[in-house]
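S.K.: Have a look; sequence and predicted model below, questions after that.
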Amino acid sequence: MRERYYLVREDILPEAVVKTLQVKQLLAAGSVRTVHEAVEQVGLSRSAFYKYKDGIHQLNQLERDRIVTVSFDLEHRSGILSQVLALVASFGGNVLTINQSIPLQGVANVVISVETSHLTEDLDDLLDKLRSVQGVKRVQIVGQG
């Protein structure tokens, strides 16, 4: 099932959800050292924080957090990695990191981290296109954040 997101005004959210976001902000800013300190400061139970923490994000934070890590097995031929990177860029993806192993038996493993908040098409469509590039042997998402 695909996650669905809604844009909701803060004043109609339940108090526990708003306070959960406040706790996350305190932790991110380093104003407190522990979840216990943060929930005490905003007046929220730890159980409520853990219930909602993965489901509430500031809108600008949600965009920044759309990073996908993709692992590829590529044939060891000139230009294949370049084609992969160009395709990611053509979909609006921003490549943040590239790690490549030394080719063994004519195949190199490449892992890239891609910021996906500005993709012009669905991530699954991008992955399908990447799989169709000649010389790409395997494409797999290994992390999403």
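M.R.: Noted; the coordinates are in hand.
S.K.: drop to CA atoms for contacts and neighbour counts, all remaining ones
M.R.: Will do.
S.K.: Please report the distance of residue 53 from residue 24.
M.R.: Separation of residue 53 from residue 24 (CA to CA, to the nearest Å): 8 Å.
S.K.: So which of those two has more stuff around it?
M.R.: More crowded of residue 53 and residue 24, by other CA atoms under 10 Å: residue 24, with 19 against 16.
S.K.: That one: what's it in contact with?
M.R.: Residue 24 makes contacts with residue 53, as judged by CA atoms under 8 Å, 6 or more residues apart in numbering.
S.K.: Take this one as well and set it beside the first:
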Amino acid sequence: MHNNPSSRFYLVESNMLPEIFRKVVYAKELLQTGEAATVAEAASNAGISRSAYYKYKDSVSPFQDMERGRIITYHITLRDRRGGLSTLLSVFAGSGANILTINQSIPINGIALVTISAETTGMTSSSEELLEKLQNTEGIKKVEITAG
């Protein structure tokens, strides 16, 4: 998927899509299941060129795969207050995000830098809603998404 912040996602019935998109998804499935050992084999079996596969492979996915395995890394500036990290983690827990890593620096001048990588699978709110909740949480000065 494109990391362009202005990218939008649309839910479209597969029969409304150009055939090339359905074939790219099929080629991806052949690779994932091991039915095709190479991109060339998967593309050939799907009836598309390798260049068409590479052109669209990152932009088209079945609906149930859209958020699966997506990892977002947040860089957070946190005020050094008792319970601050706990409050931060409860925002993630409340959204259903699966925290994979946490790295916190030693507070300097009352500020700690925290980096959290979280998987979005199973979240009860969108990534944008989580970002907004974090930005509005007391004790959090700044939140940036640095990867995802």
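M.R.: Nice, I can see it. Computed from a predicted model, the values in this text were never measured in an experiment.
S.K.: rewinding a little: residues shared between the contacts of residue 53 and residue 24 of structure 1?
M.R.: Counting by CA under 8 Å, 6+ apart, no residue touches both residue 53 of structure 1 and residue 24.
S.K.: what's the residue lying farthest from the centre of structure 1 in contact with, if anything?
M.R.: For structure 1, the residue at maximal distance from the C-alpha centroid (CA atoms, centre = their mean) is residue 105, at 31.7 Å. Listed by CA under 8 Å, 6+ apart, residue 105 of structure 1 has no contact partners.
S.K.: Please apply the same query to residue 140 of structure 1.
M.R.: Counting by CA under 8 Å, 6+ apart, residue 140 of structure 1 has contacts 70, 71, 72.
S.K.: That one pairs with which position in structure 2?
M.R.: Alignment note (TM-score structural alignment): residue 140 of structure 1 maps to residue 144 of structure 2.
S.K.: distance of residue 141 of structure 1 from residue 57 of structure 1?
M.R.: To residue 57 of structure 1, residue 141 of structure 1 is 23 Å away according to CA to CA.
S.K.: Of these two, which one has the most company?
M.R.: Neighbour count, other CA under 10 Å: between residue 141 of structure 1 and residue 57, residue 57 has more, with 18 against 14.
S.K.: Now do the same for the residue lying closest to the more buried one once chain neighbours are set aside: helix, strand or coil?
M.R.: Nearest non-adjacent residue to residue 57 of structure 1, counting by CA to CA, 6 or more residues apart in numbering: residue 21, 6.8 Å away. Secondary structure, DSSP: H, G, I helix; E, B strand; the rest coil: residue 21 of structure 1 is helix.
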